[in-house]
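Q: What follows is a predicted structure for the sequence shown.
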Amino acid sequence: MPKERRKTALGRPTVQSVDRTLDVLEALATRRTATGISELSHIVGLHVSTVHRLLATLVDRGYVRQDPETARYHLGARIFSLSSAAEVHLDLRLLGRPYLERLMRVTGETSNLVTLAEEEIVYLDQVESNHLVKMFTQPGTRAPLYCTGSGKVCLAYLPDERRFALLSQRMRPRTSHTLIEHDQLEREMAEIRRMGYGFDNEEMEEGVRCVAAPLFDRRGNVVGALSVSGPTTRVTPDKAQACVTPLLTVAHELSAQLGYGQQLVPEASPSPRARVGAAAR
């Protein structure tokens, strides 16, 4: 009895040769070292002769490379050009929307998505809380790095040379809580890297508290941040701390969508009030 052809989610039949080719590529992508044809045949569940034909085409097109000495196979350079092209077309705002919605539902507070743009952050999207008193920032709004929660977590994960250059620029206080001294900010950057997240404790706007976590791409570069914000009357130090775990979970999942593979896990740290207070100093 012939094997039933696989169908797509819409019920349409797939193209068997394409399915098999993708199986081979995905199998090679999971291997840390070059793989022999017999082993690859076993992994994908296809006859050696079939795998050999598929590999011959993939090698010819540059998507797979065969080691001339061992005759084993690994991914070729052309597959990485596809990966880079896909990264360019990834729309962070489109990807981030469901994560923002979930973050707002879990925390009950406004969630924000920003991207890093030179010396500032740019708000890409926001899901407002259901409270009557809530935060609102128009998408496209720009804000400084040094005095916003999202900006500070982006700043903390920049290469040292770039971070030093940005922190050497003149910074004006936005509120009485704004940190503008280079040494103070560097200490906070180190604390953010240790914990994996950071706070804005009325540093950009009086009466507003925010907790933020960075977003990374597949190269491990910081590309933006997710944050939760609200009025200090409701987002107390304890409430801000309670938002950390769901925030880190969602930020990790969105970073994974961008190709990042290292989990964002905070280290053991002081009590909630001490930690939020430290962020304000």
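A: On my side now, so go ahead.

Q: contacts and neighbour counts: CA atoms only from here.
A: Noted.

Q: my read: Leu258 touches Gly220, true?
A: No: assessed by Cα atoms under 8 Å, Leu258 is found out of contact with Gly220, at 9.8 Å.

Q: Neighbour count: the two, which is higher?
A: More neighbours surround Leu258 than the other of Leu258 and Gly220, with 21 against 15 (other Cα atoms under 10 Å).

Q: and the comparison structure, right after this:
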Amino acid sequence: MTENKRASYGNVSHALDILMFFIKHEDCSLGEMAERLDLKKSYLSKLLDALKDKGFIAQDSDTGKYKLGLSCLELATAFENRLDIRKIAHPHLVELSSTSKELVHLGVMDSNVVVLLERIMNQESGLRLQFHLSLTSPPHSTGLGKVLLAYSDQTMVENYLSTAKLEPSSPHTTVDPNKIREELEQVRLKGYYLSYETFESGVSCVAAPVFSRQGKIIAAISICGPTVRILSKQKELVKHLLATTSRVNSALGYDLQLSQ
């Protein structure tokens, strides 16, 4: 490798170090950054100027401190726009269905309706023919819906609970708005929801949320099966479910530790 190529590689590497530095720091002076990155001020200043020219770094005119520029946001937005939740989640859903040996769903909320994006059927699940969850369903009557409501904007949730016709889909569907609010609070405390025959008698599920990079809920994943089977291996299923949502969250750029 020639000296010019080595220098170029070093410049790019250090420029990336600068951008990564601001993941945990809102702003910083030249001197502080030079010390923390172990770089000479003169060299660091040249790199910062180059990043400023491209809009990746901005400098406060009053304090002189550096921070991330708008180009970082544009790049992140472009990346996020290219993410397809179904494409990203699909291999994880297949693995979850294989591990749990049950029916797995991926759903999103659209205009106060739960829409199924994926349904992975397992050969050993007895639900291939008897389970009739439609491609759309009211959120108060399904495990996916309860999870999506639990982490949605509370103004939207209150509007739904006060205006929607909360009809029962089964004898176990909760239709009392106050009881639904209590259930949503439990979902947030536990991080998942056990739906006991709320949509169809004899069928239960466990469901958990999927978050975007910004920490907003964008989908939910559920494992469905005959009630007796779901209850008998509930702990095991919840473990597999949360491991799956964690992997999907990571693929989407969501970091649970940073969000807490």
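A: That came in fine, so what should we check first? Here the structure is a predicted model, which is why all the values come from computation and not from measurement.

Q: Do a quick rundown of the strands in the second structure.
A: Ranges of strands in the second structure, per DSSP state E, are 57-59, 66-68, 103-110, 113-120, 136-137, 193-200, 203-211, 217-226.

Q: okay, those in a markdown table with mean neighbour count and distance to Ala34 of the second structure next?
A: A markdown table is the format used below for the strands of the second structure (neighbours: other Cα atoms under 10 Å; distance: least, Cα to Cα, whole Å):
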| stretch | mean neighbour count | distance to Ala34 of the second structure |
| --- | --- | --- |
| strand 57-59 | 20 | 15 |
| strand 66-68 | 22 | 12 |
| strand 103-110 | 23 | 46 |
| strand 113-120 | 19 | 48 |
| strand 136-137 | 17 | 55 |
| strand 193-200 | 22 | 48 |
| strand 203-211 | 27 | 35 |
| strand 217-226 | 25 | 38 |
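
Q: TSV for these, including distance to Glu26 of the second structure?
A: Below are the strands of the second structure laid out as TSV (distance: least, Cα to Cα, whole Å):
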stretch	distance to Glu26 of the second structure
strand 57-59	11
strand 66-68	6
strand 103-110	33
strand 113-120	37
strand 136-137	43
strand 193-200	36
strand 203-211	23
strand 217-226	25
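
Q: Glu182 of the second structure: which of the ones you listed is closest?
A: strand 193-200 (12.1 Å; Cα to Cα).

Q: quick one, what contacts the residue positioned nearest the centre of the second structure?
A: Centrality entry for the second structure: nearest residue to the mean C-alpha point is Phe211, 1.6 Å, by Cα atoms, centre = their mean. By Cα atoms under 8 Å, 6 or more residues apart in numbering, the residues touching Phe211 of the second structure are 217-219, 249, 252, 254.

Q: Would you mind finding the match for it in the first structure?
A: Using TM-score structural alignment, the partner of Phe211 of the second structure in the first structure is Phe216.

Q: Check Asn178 of the second structure too.
A: Mapped onto the first structure by TM-score structural alignment, Asn178 of the second structure lines up with Asp183.

Q: now its match: how far from Glu161 of the first structure?
A: Relative to Glu161 of the first structure, Asp183 of the first structure is positioned 15 Å away (Cα to Cα, to the nearest Å).

Q: same check, this time on Tyr260 of the first structure
A: 23 Å.

Q: same check, this time on Leu113 of the first structure
A: Distance from Leu113 of the first structure to Glu161 of the first structure, counting by Cα to Cα: 26 Å.

Q: go on, Arg102 of the first structure?
A: 36 Å.

Q: When those two are compared, which one has more neighbours?
A: With neighbours defined as other Cα under 10 Å, Arg102 of the first structure and Glu161 compare such that Arg102 has more, 16 against 8.

Q: Please enumerate the helices of the first structure.
A: Secondary structure of the first structure (DSSP state H): helices located at 16-29, 37-44, 48-61, 77-89, 92-107, 149-156, 160-167, 182-195, 237-242, 244-257, 272-280.

Q: Of the ones you listed, flag the one that's most buried.
A: helix 149-156 (a mean of 30; mean count of other Cα atoms under 10 Å).

Q: tell me the angle it makes with strand 120-127.
A: 140 degrees (axes from the mean of the first three to the mean of the last three Cα atoms, to 10 degrees).

Q: so helix 149-156 of the first structure matches what in the second structure?
A: Using TM-score structural alignment, helix 149-156 of the first structure corresponds to residues 143-150 of the second structure.

Q: Stretch 108-128 of the first structure now?
A: Using TM-score structural alignment, stretch 108-128 of the first structure pairs with 101-121 in the second structure.

Q: tell me how far the matching stretch is from the chain's mean position?
A: For stretch 101-121 of the second structure, the separation from the chain centroid amounts to 15 Å (computed by Cα atoms, centre = their mean, to the nearest Å).

Q: Could you tell me the end-to-end distance of that stretch?
A: 9 Å.

Q: show me the contacts for the counterpart of Gly76 of the first structure in the second structure.
A: Matched across to the second structure, Gly76 of the first structure falls on Gly69, judged by TM-score structural alignment. Neighbour list for Gly69 of the second structure: 52, 55-58 [criterion: Cα under 8 Å, 6+ apart].

Q: got a markdown table for these, with distance to Ala76 of the second structure too?
A: A markdown table is the format used below for these (distance: Cα to Cα, whole Å):
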| residue | distance to Ala76 of the second structure |
| --- | --- |
| Lys52 | 17 |
| Gly55 | 13 |
| Phe56 | 11 |
| Ile57 | 14 |
| Ala58 | 16 |
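
Q: measure Arg174 of the first structure to Val208 of the first structure for me?
A: Arg174 of the first structure is 12 Å from Val208 of the first structure, by Cα to Cα.

Q: what does Gly224 of the first structure give?
A: Separation of Gly224 of the first structure from Val208 of the first structure (Cα to Cα): 20 Å.
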